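Enquirer: any chance you could fold what I've pasted below:
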Amino acid sequence: MTATIEAPSTEPTGRFWLANYPDGMAGDIAPLAHPSIGALVESCCAQYADRPAFTSMGKTLSFRDFEAASKRIAVWLQAKGLEKGDRVAVMMPNILQNPVIIFGILRAGLVVVNVNPLYTPRELEHQLKDAGAKALFVLENFASTVAQVVSRTSVKHVVVTTMGDMLGLKGLIVNLVVRKVKKLVPAWSLPGHIPFKQVMAEGAHGALKPVTVAPGDTAFLQYTGGTTGVSKGATLTHANLLSNMEQIKLWIEPIFHVKQRPDQLVFICALPLYHIFALTVNGLMGIALGGHNMLIANPRDIPAFVKELGKYRVHIFPGLNTLFNALMNNPDFAKLDLSGLLLTLGGGMAVQRPVAERWQKTTGCAIIEGYGLSETSPVATANRFDRAEFTGTIGLPLPSTEIAIRDDDGNTLALGGVGEICIRGPQVMAGYWQRPDETAKVMTPDGFFRSGDIGFMTPDGFTKIVDRKKDMILVSGFNVFPNEVEEVAMSLAGVLECAAIGVPDEHSGEAVKLFVVKKDEGLTEADVKAHCAANLTNYKRPRFIEFRTELPKSNVGKILRKDLRG
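Expert: Below you'll find the predicted structure:
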């Protein structure tokens, strides 16, 4: 872990990377202007009232509409007796209801628990129980999953919405197509659930009770595996998220020294808002800058996505390597006029140089790579937005952020030394929800978060990732932990032993491969895949199964995944 690369080996002194910041860029963010995300939303909605804020499936909410709708959610939640600090889960894709609900929860002084709507019942039950969620908002497409586990959780209020609930008359047609034509809504039964439209109607009556929310109060429980297997909630405060938003706002400003600032920035929100990258970059920064977010409910439907892209002059496009690659493999994408693109921001997983080069050639806009984790709200480093180049690094530390490369004993290495990337700054989480043991493993005594990623820093202050400390697999920007996959596979009667690793995949960066030793000779690949499909959401499922008579082990009997990676 402390091997070195060919680079000048000098001791890092202070925040030496500030010398490579854009001219005039502050090294630190200013004190936060708002004590809470709710206060920010209210301020921006008043400032930008007549501007469009969110558009989905042809329907647009202005900032005024958005403020009124999110207030109804907040009023209803308070009327149900939820009190400051109570957790409320949100389980839906990028539709208008999503930001309305998220920011309504925050305005009521409550805590948002983002849930991947594709979770299996097992995964959902763990998260709802761990968070102690008292209410849940879910799109009807996923209500059948909720129905299987909700009675075993602390959830008292389940609100079910339909795809068309905020689309006006068009919503009736959308719901018909979703339910009857595409058959995307499995049968479900949730006695006592409340329809979303009823919540909006009831929330229209009554005032929003003022709640004193301090910067250090919890805003989100953002679930992640952390650097080990069991899913746990990164406790993100209002200050964490607002700080990261301010850091990105500062970082984006130099773009407008080289490209003209439009009257209103148009963002593409293709990454799900339950993912921290989209939540901060699209949700928070979009609101703070008075931007217009185009919500894409199903970015996997590339032809439909390309049609949406053709309707607007897009300026800011956060995405993943896999998404950029998929778009460029669609023949109609090259026909789009993307001359308005100011920033393509790549995160969540490594951007591959061939993809970056092709994107720049196709769109005229470079992919600027950044880096972060759920635990850092998420952005910790980024390449300069004002330079049209792909560097192959994760860039410089953002303002008010420090990066240290440390060895296993916690010593900071000389420049060029390869070690663990450690992060300190106002965007670093308060800790893991109710897991002081896990928090202690990743936080150093001097306040750095140990990322689990291995890299080195150049003399210019740019960081390059070379490996991961743990066995974590990265599939399309989502963490997959071998322990979880293996635990699920081992619950299948015919499996004696198993081990999961990541293998290269041109579409998703990595894919899960599972090695299995049979207990029952009749066990088939189809059996294993079907069992995993029932218990793991799509990106965690093994794409490849290989049966072996034995697995490599250490002298104490530990399965050696590194030997399987070969």
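Enquirer: from now on I want contacts and neighbour counts done on CA atoms only, so please keep to that.
Expert: Noted.
Enquirer: all the strands of the stretch 51-200 of the chain, in order from the start?
Expert: With strands called from DSSP state E, counting those that start in this stretch, the stretch 51-200 of the chain shows them at 52-56, 59-62, 87-91, 111-114, 135-139, 157-161, 194-195.
Enquirer: ok, which of those comes nearest Asp263?
Expert: Comparing the strands of the stretch 51-200 of the chain against Asp263 with CA to CA, the closest turns out to be strand 52-56 (12.1 Å).
Enquirer: what does the closest one rub up against?
Expert: Residues external to strand 52-56 that are found in contact with it (CA atoms under 8 Å, 6 or more residues apart in numbering): 60-63, 66, 95-96, 287, 290-297.
Enquirer: spatially central residue in this structure, please.
Expert: Note on the chain: the residue nearest the mean C-alpha position is His275, at 2.1 Å, using CA atoms, centre = their mean.
Enquirer: all strands of the stretch 401-550 of the chain, in order?
Expert: Taking DSSP E, counting those that start in this stretch as the criterion, the stretch 401-550 of the chain contains strands spanning 402-406, 419-424, 431-432, 449-457, 463-468, 473-475, 478-480, 495-505, 509-518, 542-547.
Enquirer: those strands: which one's closest to Ala382?
Expert: Using CA to CA as the measure, strand 463-468 is the one of those that comes nearest Ala382, at 9.3 Å.
Enquirer: and the closest one, what's buried?
Expert: Within strand 463-468, the residues that count as buried by 16 or more other CA atoms under 10 Å are Thr463, Lys464, Ile465, Arg468.
Enquirer: alongside the first, I'd like the structure of this one:
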Amino acid sequence: MPFTGKPWLNRYPADVPAEIDADKFSSLMHMFEQGVKDFANAPAYTNFGKTLSYQELDTLSRDFAAYLQNSLQLKVGDRIALMMPNLLQYPVCLFGALRAGLVVVNVNPLYTARELRHQLADAQTDTIVIVDNFAHTLTEVLQDTPIKNVILTRMGDHLGLVKGTVLNLVVKYIKKLIPAYALPNAIHYQTLMREGKNLSYTRPELKGDSLAFLQYTGGTTGRSKGAMLSHRNMLANVEQALGVYQPVLSIGEEKVVTALPLYHVFALTVNGLLFFRIGAHNLLITNPRDIPSFVRELKGFDFSCITGVNTLFNVLINNDEFQKLDFGSLKLTIGGGMAVQRVVAERWQSITGSRLLEGYGLTECSPLVTVCPYDMEGYNGSIGLPVCSTDVRLVDDNDQVITLTHTPGEMEVKGPQVMSGYWLAEALDANNPDSPFHEGWVRTGDIATMDEQGFFTIVDRKKDMILVSGFNVFPNEIEQVAMQHPSVLEAAAVGVPQADHGEIVKLVVVLKPGTQLDEKALIAHCREYLTAYKVPKVIEFRDELPKTNVGKILRRELRDEAS
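Expert: The predicted structure is shown next:
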């Protein structure tokens, strides 16, 4: 059926606006200042049983910003890397850095030395905040990066003298989670915070187009790069999320569970910024893989909102203790990062009484693009409707706009949440094949259809990206690591669908003549250079790889075989 305009607007619930004000706040700093004023005495973040109020967060982040400005002499626009799991230090450092006018570079703390070296060097980052559990990785690469200032923190640094000391000792000496490292000039976080109290803070002048984040992603065109997300990009996406979810939320009353790491853009925007915007009480889960401890924390929290990926929801609904929880307060469950499966969504709703609302996004869009409306009765297999103030179109292989429903095409997005471009790649234009833009629209690399109501459904992936538990994995990176092994002649990485993880990485390898290599040894080699979720789970050895007549490896053929 032909369509015109934006059919999804007619499907919006009556209390969801078609447009939002992307300029309600002049910067994230402005939003923060309003939040700590409006909710000063309310609890903001809880972690390991310790709670910070909005007022305490205001004071601590000011002290952190003052130290950055004075002692480190950092200037507006300088980059600062945050390399830590969900701890109270994260919001303190996040908002402190933004209040100092810095650009935040989120870093996965599980990165290998090779991955960390690339990101710090590419972002031209000279300051990093890192938890000592991961300091050994930084030790390996420090001399190969622009880093001048290392701020070292410990897991228990915000928990008080007794509890914090006990946790730090347990982590170091009993659980032995801190490998040896050598960072002799590191600034200790607690020392920094004490000194920051006595330093003056100067509020910088920031604009909406000021850069706020370099959020690293595989990108829509294949190689790892930093998406440049401005203050206005992030603020717009917060307002867009608020527009579609506010009808079921109560300002100053919500309690949200943050199990996804805040360095991931989905959790950053939704949990870290949206729920801050409405004065919610945020429970930070440091290690969501420890399901028994995770569930114990949920028992005493009476949460009203939770976000996650399909794999997390699947583990929880299969946990006996989770099933016994009281879900009387739960009103909003948001799934993102990867496709939500019907069996998981339906069982979640059966156990909790809460619909699992799937959303879709990409780092280049801050990230929300579409979400399932709050009034849906249940799972419908779609990724929902475009969020407020967002245009989505589908184009065919000839870049012609599709005007028929149920006709597949590549999704392209336009809206105030769309990045300005990739870091150090500003010169890319629409005629460059590496450009993420087409006629002012950002390409997603995903093939979708749209129905008569404006619901979009992903049907295929145009690019070769592999999606593992909500994280982008690009085959080029896996293949390059595999090729570093002296026995490997050729390699091709593809994603294999799996019920629990979305996809797993499969590596198909051709060995050099006369050499020998088994699966175990090659996986061990990959582990040296790749974060765990990128490491191939399946390796297949072949005599040759399928190729085009010009010699290009046909990954799609391998992927189709594996599926």
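Enquirer: coming back round to it: including distance to Asp217 of structure 1, could the strands of the stretch 401-550 of structure 1 go into CSV?
Expert: Shown next, in CSV, are these (distance: least, CA to CA, whole Å):
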stretch, distance to Asp217 of structure 1
strand 402-406, 23
strand 419-424, 19
strand 431-432, 12
strand 449-457, 20
strand 463-468, 31
strand 473-475, 31
strand 478-480, 26
strand 495-505, 37
strand 509-518, 36
strand 542-547, 39
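Enquirer: show me which helix runs longest in structure 2.
Expert: Using DSSP state H to assign secondary structure, the helix with the most residues in structure 2 is helix 54-70.
Enquirer: give the other helices and strands that it contacts.
Expert: In terms of contact count using 3 or more CA pairs under 8 Å, 6 or more residues apart in numbering; DSSP states H and E, helix 54-70 of structure 2 is assigned the packing partners helix 28-38, strand 43-47, helix 89-99, helix 189-196.
Enquirer: so for Leu161 of structure 2, which of the ones you listed sits nearest?
Expert: When these are ranked by proximity to Leu161 of structure 2, the top entry is helix 189-196, at 11.2 Å, counting by CA to CA.
Enquirer: would you check the span in structure 1 matched by that closest one?
Expert: Mapped onto structure 1 using TM-score structural alignment, helix 189-196 of structure 2 covers residues 196-203.
Enquirer: likewise for stretch 342-355 of structure 2?
Expert: Under TM-score structural alignment, stretch 342-355 of structure 2 corresponds to residues 353-366 of structure 1.
Enquirer: give me the contact list for the matching stretch.
Expert: Under the criterion CA under 8 Å, 6+ apart, residues 321, 324-325, 328, 334, 338-339, 341-344, 367, 388-390, 392 lie in contact with stretch 353-366 of structure 1.
Enquirer: and the residue mapped onto Leu271 of structure 1 from structure 2, how many neighbours does it have?
Expert: Applying TM-score structural alignment, one finds that Leu271 of structure 1 aligns to Leu260 in structure 2. Residue crowding around Leu260 of structure 2 was assessed by other CA atoms under 10 Å; the count is 26.
Enquirer: repeat for Gly229 of structure 1
Expert: A count of nearby residues for Gly229 of structure 1, using other CA under 10 Å, gives 18.
Enquirer: how about it: what's its closest non-neighbour residue?
Expert: Distances taken as CA to CA, 6 or more residues apart in numbering put Phe481 closest to Gly229 of structure 1, at 5.2 Å, once the chain neighbours are dropped.
Enquirer: re the thing from before, out of the contacts of stretch 353-366 of structure 1, who's the most crowded?
Expert: By neighbour count, taken as other CA under 10 Å, the most surrounded of the contacts of stretch 353-366 of structure 1 turns out to be Ile367 (32 neighbours).
Enquirer: residues in contact with the residue in structure 2 that Val466 of structure 1 lines up against?
Expert: Residue pairing (TM-score structural alignment): Val466 of structure 1 is matched to Val459 of structure 2. The contact partners of Val459 of structure 2, by CA under 8 Å, 6+ apart, come to Pro408, Asp446, Ile447, Ala448, Thr449.
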